[in-house]
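>>> Provide a 3D model corresponding to the input given below.
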Amino acid sequence: MKIKVQNTPKKTQLLCAFALEKSDKVLGLPKLDAKTSFVVNQSLKDIEGKLGKLMVIPSTGKKQFQRILIAGIGKKEDITKDTFRQISGKIAQKARELKLKEFSIIIPPTFVIEQVSSTTQVVEGAKMALYKFEKFKAEKEENSPDMTIIVPKSNKVLKSIKTAEIVAEGAIFTKSIANLPPNECTPSTLANFAKTISKNKMKCKIISKPELKKKGFGGITAVGQGSKNEPKLIIMEHNRGSRNEKPIVLVGKAVTFDTGGISLKPGANMDEMKFDKCGGCTVLGIMKAISELKLPINVIGIVPSVENMPGGESYRPGDIIKLYNGKTAEILNTDAEGRLILADALAYGEKHYAPKAIIDFATLTGACIIALGTNVAGMVSNNEKLSKKIFESSKNTTEQIWELPLNQEFMDMIKSDVADMKNMGIGRAAGTITAAAFLRNAIEDTPWTHLDIAGVAWTQTATKEKSYNPKGATGFGVRLILDYLQKL
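Sure thing, here's the model as predicted:
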């Protein structure tokens, strides 16, 4: 999709404008000939500006606009920071359905919502809604119409459009990798993606199996040793801040396929375990976007990537392994593998980069889905200031998160009789928090926030339908953390 900006509407196949609920006007629509104006007014009565309702009508007169689309945005007081993202996504999909080459959207006036904000939402919603994962289909949907945005031009607006395009493309990149099947995406594949997006933009280092073992990455080595697809630790460096500025470290769990290992998962829905790499894919998408945005900060992306398979060399329940930070972990369940590889990566990030903050992303626990459902991510942190900033960004991007507590009682729940800790808590109690407690043991004093995205990383049965999140991976966290990083 190519995006243009115009101050006023010009010739277009589809002119799109918004209408508030029970309003007798379409926002920003130019003067029309009498016949078209009559049809528009009648159509407006039909949809009543109800949220999400679309009406496409033919234009008469000089045919400057072949069709006009009216989109309801509901009551003014109910408009959220997601409204125009949702509706513009539906508009873009309607334009594709009509097999159009291009369409135009009139940005509503500031009295409805601040125009830069609504413009950003329109760009993100339209671009992401047109994404489809069709890599393995013989017949592909090739039509992605271009979009013209009708809004008073200013440097601020033009910059917001460019930024929104890069952010949306970062989320799409994350989705496109996360949707790949396990036979097409191994740890080595992810490493190659990292090299590609880092080329001439960022430093990229890949640590492979022999070096992982030699340097004491006991968690990554243990989880990955049952698969013929060897584990990788991916490290990307975006260094555009001052030399003395401490970086932000982003860590993402990337289990390219998770069978559960010796503690084998049930067969039902195991195909969805291709999405166990979503945390790592999120980090890749963020790093791609910040390099293209040329953010003047230092950010390190670390992705521990493994395939968790049963086999003759698999790690076992009862094993005791030594993690990168020197602590030992008793293995009670090989399906609690994500915390093991994350613990290594977190400890490495803290030791080698002395960061001012660490944020990790992981499809870590089914317990998070039980607690918060499939539309809200769990957050656990050791630093109130950091968690508040991330929470504020989540409100801006409407990627919902909810903070869970982490006190000494939860830390005690993962103490082991035979090692420093165990990789499971006590029964099914507080599964999301005890997993975070394991991660907390990998970090000393650095401000840290953990996001459990198990429920939100891909569309599931109870996932709220959003036009810009077609079936499959959602790219959750990319827009959220890019908002946080841009504010730095």
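
>>> drop to CA atoms for contacts and neighbour counts, all remaining ones
Noted.

>>> pretty sure Ile358 is touching Gly252, no?
No. Using C-alpha atoms under 8 Å, Ile358 is not in contact with Gly252, being 10.8 Å away.

>>> need the three-state assignment for Thr148.
strand (DSSP: H, G, I helix; E, B strand; the rest coil).

>>> residues contacting it?
The contact partners of Thr148, by C-alpha atoms under 8 Å, 6 or more residues apart in numbering, come to 3-6, 102-105.

>>> which residue, other than its chain neighbours, is closest to Phe103?
Closest residue in space to Phe103, ignoring its immediate chain neighbours: Leu14 at 4.8 Å, by C-alpha to C-alpha, 6 or more residues apart in numbering.

>>> hmm, who's touching whichever strand or helix holds that neighbour?
Per DSSP states H and E: Leu14 is located in strand 12-19. With contacts defined as C-alpha under 8 Å, 6+ apart, strand 12-19 is touched by 9, 25-29, 44, 49, 64-74, 91, 95, 100-108.

>>> how far off centre is it?
Centroid displacement of strand 12-19 relative to its chain, using C-alpha atoms, centre = their mean, to the nearest Å, is 29 Å.

>>> filter the contacts of strand 12-19 down to the buried ones and hand me the ChimeraX line.
What follows is the ChimeraX syntax selecting those of those that are buried according to 16 or more other C-alpha atoms under 10 Å:
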select :9,25,26,27,28,29,44,49,64,65,66,67,68,69,70,71,72,73,74,91,95,100,101,102,103,104,105,106,107,108
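
>>> narrow the contacts of strand 12-19 to those in helices?
Of the contacts of strand 12-19, the ones assigned to helices by DSSP state H are 44, 91, 95.

>>> could you dump those residues to a markdown table with distance to Thr148?
Formatted as a markdown table, the ones in helices among the contacts of strand 12-19 follow (distance: C-alpha to C-alpha, whole Å):
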| residue | distance to Thr148 |
| --- | --- |
| Leu44 | 23 |
| Ile91 | 13 |
| Ala95 | 12 |
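
>>> nearest to Gln486 among these?
Using C-alpha to C-alpha, Ile91 is the member of these that sits closest to Gln486, with 28.3 Å.

>>> from what I can see the closest one touches Lys127, true?
No. Judged on C-alpha under 8 Å, Ile91 makes no contact with Lys127 at a distance of 10.9 Å.

>>> the helix or strand where Glu307 lies - contacts with which helices or strands?
Using DSSP H and E, Glu307 sits within strand 298-308. If contacts are counted by 3 or more C-alpha pairs under 8 Å, 6 or more residues apart in numbering; DSSP states H and E, strand 298-308 sits against helix 187-198, helix 218-224, strand 232-239, strand 248-252, strand 254-258, helix 278-293, helix 338-353.

>>> and this one, please, so the two structures can be compared:
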Amino acid sequence: MKASIVKGDVLDLACGALIVGVFKDSLTPSAQALDKASGGLVSKWMESGDIHGCVGKCAEFFGFPGAKAERVIFVGLGKKGKARELPRILKLGLEKAYLGKEVVITCLEWLPDEIPEWIAQTAGRIACNAFDRPRNYKTKDIDWKKPKKIELFVPDGNEDIETAFLEGFTVGEGVRRTKEYGDMPANICTPKFMAQECMQLGEEFGLDVSVYDEKALEKLGMGCLLGVARGSHQPARMVIMEYHGGKKGEAPVALIGKGLTFDSGGISLKPGKGMDEMKYDMCGAASMIGAITTAAELKLKVNIVAALGFTENMPGSAATKPGDILKSYSGKTVEILNTDAEGRLVLCDLLSFVKDKFKPKCMVDAATLTGACIIALGNDISGLFANDEEMAVSMLMAGDASLDPCWRLPLDISFTNSLRSNFADLANISDGRGAGSSTAAAFLEEFVGDTPWAHLDIAGTAWKSGKEKGATGRPVPLLISFLKDLDIE
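Next up, the predicted model:
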């Protein structure tokens, strides 16, 4: 599927489908042009309710009078275009237009108070992902026809808008890549498989990739990561991906991802219902792959290192048990009180290793870490924790700009104190039931030192359940927005 912009008169666009917005109480310029060319049919059908201005309502017409497009799809924008509604509105319109032809979108008119370049970039990403479908393994698959091309209608032409639209498509490709890994079944998507994928992506995008097997991890002293892996016959892997887009010798931005290719909970076994979704416990690592490859494709002028920890958490005979004590890469010891609190064990070794080896200017980790974050924030907003005010503000702004929102949750010494153990430096869970997301973040904070750091708990946002079950590709848009801001600096 290709992307481009198209100029000229909206009535002259000879495409398979033309998507036009209508406000609840007025018409956009494209709708006005169609109304005039059809002798007032748009106004007439809005009065009758055949075309509706309510948010997301779609009406489809073949051979619309005065238009050269094969079909015109009117989508409702509400009383006034709302930026937060753009993804849903545009996706609904595009889903009406799935066919192997050109589709033109006129969304620059839908948000009159927003910056056109921002609209174009956001629309590019949404359009790129609107037709994503999980890879399936059915013997007979549905013949799903994507549009041949998605074109953004730009009446006056603008090079910056075209650049932004194509950039959005590139981010969409990173989101698609992330979703693809997240949706893979765990018997295919193993730690070894992901390490091989990272090597191939390194060749494709010009990244330096290093893979550490279990012998190398033992030599490094990554006792916490290896402790998680003990119960599985699938050997753990740590993957380091480096992108050199900034000045030589400049400290990199570190992206750290939890890559549990399957999480049964280990000895502290999870309930059976919904356990199939624990293949998504590697979405943090998948999102970091999506982010660093997208940054390389966009040629961002920033150095990036991504550290990914891949393993399974299984209840095998050699599995770590509650009460065991593990020694981390940093030297700190951890008492295991619950083997299902394993993501923080993987991340603590990665954070310490990256801090020591790469001396990054800042670190961001992403992990499907705690169910408590879903209780706190639901499934639309990621949890944010940070030890640095500038990092926190940057992440919040990046989330808002990319429509991939996060919300800052508290870190406090009280959460750290709740992790004290009689037998080790730290316990891997707190001594109470409250504030599970904050205590998990407090555990991680013990391993980052003075490095500016942000932690994204994406347990509620990395995938959807139910009929729409599938990975979302978040927080790749947020991460790219954050990295682009560093590029500007």
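
>>> in the strand holding Leu14 of structure 1, which residues are buried?
By neighbour count on 16+ other C-alpha under 10 Å, the buried set for strand 12-19 of structure 1 is 12-19.

>>> rewinding a little: which of the contacts of Thr148 of structure 1 still touch in structure 2?
Contacts conserved in structure 2 for the contacts of Thr148 of structure 1, using both residues aligned by TM-score structural alignment, their matches' C-alpha atoms under 8 Å: 3-6, 102-105.

>>> dump those residues to TSV, plus distance to Lys140 of structure 1.
Shown next, in TSV, are the kept ones among the contacts of Thr148 of structure 1 (distance: C-alpha to C-alpha, whole Å):
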residue	distance to Lys140 of structure 1
Ile3	22
Lys4	26
Val5	29
Gln6	31
Glu102	19
Phe103	21
Ser104	24
Ile105	26
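
>>> farthest pair in those?
Distances among these were taken as C-alpha to C-alpha; the most separated pair is Gln6 and Glu102, at 13.8 Å.

>>> and the alignment partner in structure 1 of Gly259 of structure 2, how many neighbours?
In structure 1, the residue paired with Gly259 of structure 2 is Ala254, using TM-score structural alignment. For Ala254 of structure 1, the neighbour count with other C-alpha atoms under 10 Å is 35.

>>> show me the contacts for the nearest residue to Ala254 of structure 1 once chain neighbours are set aside.
Closest residue to Ala254 of structure 1 apart from its sequence neighbours, by C-alpha to C-alpha, 6+ apart: Lys277 at 3.6 Å. Counting by C-alpha under 8 Å, 6+ apart, Lys277 of structure 1 makes contact with 178, 253-257, 305, 363.

>>> so what corresponds to Lys277 of structure 1 in structure 2?
Using TM-score structural alignment, Lys277 of structure 1 pairs with Met282 in structure 2.

>>> now do Glu313 of structure 1
So, by TM-score structural alignment, Glu313 of structure 1 is matched to Ala318.

>>> contacting residues for Thr432 of structure 1?
Counting by C-alpha under 8 Å, 6+ apart, Thr432 of structure 1 touches 364-368, 378, 452.

>>> in structure 1, which helix is the longest?
Assigned via DSSP H, structure 1 shows its longest helix as helix 155-178.

>>> Thr368 of structure 2 maps to what in structure 1?
Matched to structure 1 by TM-score structural alignment, Thr368 of structure 2 sits across from Thr363.

>>> the strand holding Glu307 of structure 1 vs structure 2, average offset?
Its matched residues in structure 2 lie on average 0.6 Å from strand 298-308 of structure 1 after superposition (mean C-alpha distance after the TM-score superposition for structure 1).

>>> ends of stretch 356-369 of structure 1, how far apart?
This stretch, stretch 356-369 of structure 1, spans 30 Å end to end (C-alpha to C-alpha, to the nearest Å).

>>> tell me the buried residues in that stretch?
Under the neighbour-count criterion of 16+ other C-alpha under 10 Å, stretch 356-369 of structure 1 has 357-365, 367-369 buried.

>>> ok, stretch 5-16 of structure 2 next?
In stretch 5-16 of structure 2, counting by 16+ other C-alpha under 10 Å, buried: 5-6, 10-11, 13-16.

>>> the strands in the stretch 351-489 of structure 2, which residues?
362-367, 382-386, 406-408, 426-427, 453-457, 463-464, 470-471 (DSSP state E, counting those that start in this stretch).

>>> what sits against Val305 of structure 2?
By C-alpha under 8 Å, 6+ apart, the contact list for Val305 of structure 2 reads 240-243, 252-255.

>>> counterpart of it in structure 1?
Under the alignment by TM-score structural alignment, Val305 of structure 2 pairs with Ile300 in structure 1.

>>> Gly168 of structure 2 too?
Using TM-score structural alignment, Gly168 of structure 2 pairs with Ala164 in structure 1.

>>> how near is that match to Ala442 of structure 1?
The value you get for Ala164 of structure 1 to Ala442 of structure 1, if C-alpha to C-alpha is used, is 35 Å.

>>> what's the answer for Asn229 of structure 1, then?
Separation of Asn229 of structure 1 from Ala442 of structure 1 (C-alpha to C-alpha): 26 Å.

>>> cool, and Cys278 of structure 1?
Distance from Cys278 of structure 1 to Ala442 of structure 1, by C-alpha to C-alpha: 21 Å.

>>> need the outlier residue of structure 2, farthest from its centre.
When each C-alpha in structure 2 is compared with the mean C-alpha position (C-alpha atoms, centre = their mean), Gly39 comes out farthest, at 45.3 Å.

>>> so what's the residue lying closest to Gly349 of structure 1 once chain neighbours are set aside up against?
In this structure, Gly349 of structure 1 finds its nearest non-sequential neighbour in Val249, 6.6 Å apart by C-alpha to C-alpha, 6+ apart. Contacts for Val249 of structure 1 (C-alpha under 8 Å, 6+ apart) come out as 299-302, 349, 353, 355, 357-359.

>>> no more questions from me, cheers.
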